[in-house]
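Chemist: The sequence isn't on hand, but the structure is:
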């Protein structure tokens, strides 16, 4: 242990964060180009609703039935958003935001009679990144490899439906590792930070900024004994703001 940091706990959490970034950075850059920023919040919340519903049915936490419930909910949400994009493209972002609110409200109602409902809701939003298990990391690593192979191998050939389905799978897995707030931050903040970078450097700079934020945020939360998810979100905002300012200054000086 150094400076109050137990790397036996922080190390796996950092690996979890890097795995989430691996898929969410390229997805986030595409989301920003498409102008559908709320999509990850909506799908993450819908996947979380699947987890809450499974818990309400008394299914084993972390079991395959819960994973299937979350994935089914997320895929259904992704297909619905695909249809909405074709049917009402001009109000798509508003509809996605409405889906997020609806999924959140249904989740709160399902937890209303649960004495631990507040704790479950907090875990869904903020996550428990410090308590990831080796099994979760191996599963996430395998899934990440498959998703990246599909993303970089097929690219535009994925089409609208393929993009939404791949997005749903990535978010469903990551929200159970790090929570809704970190999923949104990992997807949007690095992408926003590098919007003024050249296309060639956007992906590596976004990955690097996100990785630095996870490392600093987790270390700081361990030293200060503060909730890790919230600290990482704040640190990521600071790091990504610094990257954005640096790129803007470089662009102005060019």
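Modeler: Ah, there it is. Source: prediction; values computed, not measured. Residues are numbered from 1 along each chain as shown.
Chemist: from here on, contacts and neighbour counts on C-alpha atoms
Modeler: Fine.
Chemist: Pull out the buried residues from stretch 99-108.
Modeler: 99, 100, 101, 103, 104, 107, 108 (16 or more other Cα atoms under 10 Å).
Chemist: before we go on, here's another structure to hold up against the first:
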């Protein structure tokens, strides 16, 4: 049974999840549309690499907000590189992005190989520490998420051009800081994949439902059974996406059967 004393921890974590979902559901659909599934992993890993470089260089680490602007700088450079690649190697883009991710991950491992706290830092960046998010950490992501959503609403064409990659880099940088690389990837892809074949109304709303259910179920499972929060939420998101896809498939079959009769 859920311990109500954990609510002061769970509520900020859930709000962090909602903030991430607010932008990732929209961007995830664009990722599937472009067929560049690995871009979120690649950019998230590059942002994590920036955080590691900041950690390794104490002169950078001591600068104000280096934990934000250093990963953002790496992510923006990575996004610019992928945007350049998309115009010149479109037919091989997904494979190159996959290689880009692997090279970034290897670079992170090499940089931390002699750091006594390297394994812990790498685990934190990959799996995230969503349960330890506090309200002050949510201020900047909330402002940036609201600004990006407003831009998308006012100028939806921004998602079709190269500007998509730079918006993506900014969003991913903030998300990795809050929830880690694995959960960033799952939040982008699973709600979008759940609705990928759906042609009816309320597509975005249903995608948000998938994410909402996944986050709240994952956090409750994590708190109740003392499970790693990131892994529990990823598993819950996957189950939520599968159930939504099965439900919509059954609904479509039922509708088709009714029409044929």
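Modeler: Done, it's in. Keep in mind that this is a model prediction, so the values were computed, not measured.
Chemist: which residues touch the one residue sitting closest to the centre of structure 2?
Modeler: With distances taken as Cα atoms, centre = their mean, residue 184 lies nearest the centre of structure 2, 2.2 Å away. By Cα atoms under 8 Å, 6 or more residues apart in numbering, the residues touching residue 184 of structure 2 are 40, 41, 44, 172, 175, 176.
Chemist: Show me where the stretch 151-261 of structure 2 has its helices.
Modeler: Here the stretch 151-261 of structure 2 has its helices, by DSSP state H, counting those that start in this stretch, at 163-179, 181-194, 203-225, 229-260.
Chemist: can the ones you listed go into JSON lines with extra columns for distance to residue 141 of structure 2?
Modeler: Below are these laid out as JSON lines (distance: least, Cα to Cα, whole Å):
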{"stretch": "helix 163-179", "distance to residue 141 of structure 2": "6"}
{"stretch": "helix 181-194", "distance to residue 141 of structure 2": "14"}
{"stretch": "helix 203-225", "distance to residue 141 of structure 2": "17"}
{"stretch": "helix 229-260", "distance to residue 141 of structure 2": "19"}
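Chemist: Which among these is found nearest to residue 3 of structure 2?
Modeler: Closest to residue 3 of structure 2 of the helices of the stretch 151-261 of structure 2 is helix 203-225 (Cα to Cα; 7.1 Å).
Chemist: so that closest one versus helix 181-194, what angle?
Modeler: Note on geometry: by axes from the mean of the first three to the mean of the last three Cα atoms, to 10 degrees, helix 203-225 of structure 2 and helix 181-194 are set 140 degrees apart in direction.
Chemist: Around residue 230 of structure 1, how many other residues sit close by?
Modeler: Close neighbours of residue 230 of structure 1, defined as other Cα atoms under 10 Å, add up to 18.
Chemist: hang on, it packs against residue 127?
Modeler: No - look at residue 230 of structure 1 against residue 127 with Cα atoms under 8 Å: they stay out of range, at 9.3 Å.
Chemist: would you turn the buried residues of stretch 99-108 of structure 1 into CSV with distance to residue 210 of structure 1 and secondary structure?
Modeler: Shown next, in CSV, are these (distance: Cα to Cα, whole Å; DSSP: H, G, I helix; E, B strand; the rest coil):
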residue, distance to residue 210 of structure 1, secondary structure
99, 27, helix
100, 25, helix
101, 27, helix
103, 28, helix
104, 27, helix
107, 29, helix
108, 31, helix
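Chemist: what's the most distant pair in those?
Modeler: Farthest pair in the buried residues of stretch 99-108 of structure 1 (Cα to Cα) is 99 and 108. Separation: 14.2 Å.
Chemist: What separation do you get for the residue nearest to residue 229 of structure 2 when sequence neighbours are not counted and residue 112 of structure 2?
Modeler: Nearest-residue entry for residue 229 of structure 2: residue 222, 5.1 Å, with adjacent residues in sequence omitted and distances by Cα to Cα, 6 or more residues apart in numbering. Using Cα to Cα, to the nearest Å, one gets 29 Å for the distance from residue 222 of structure 2 to residue 112 of structure 2.
Chemist: count of neighbours near residue 214 of structure 1?
Modeler: Residue 214 of structure 1: 28 surrounding residues under other Cα under 10 Å.
Chemist: list the contacts for it?
Modeler: By Cα under 8 Å, 6+ apart, the neighbours of residue 214 of structure 1 are 14, 17, 18, 232, 235, 236.
Chemist: make it 7 Å
Modeler: Residue 214 of structure 1 sits next to 14, 17, 232 when contact means Cα atoms under 7 Å, 6 or more residues apart in numbering.
Chemist: swap in residue 96 of structure 1?
Modeler: 38, 39, 42 are the contacts of residue 96 of structure 1 under Cα under 7 Å, 6+ apart.
Chemist: Touching stretch 165-180 of structure 1 from outside, list them.
Modeler: The contact list for stretch 165-180 of structure 1 (Cα under 7 Å, 6+ apart) reads 20, 23, 40-41, 43-44, 47, 70-71, 74-75, 78, 123-129, 132, 140, 147, 183.
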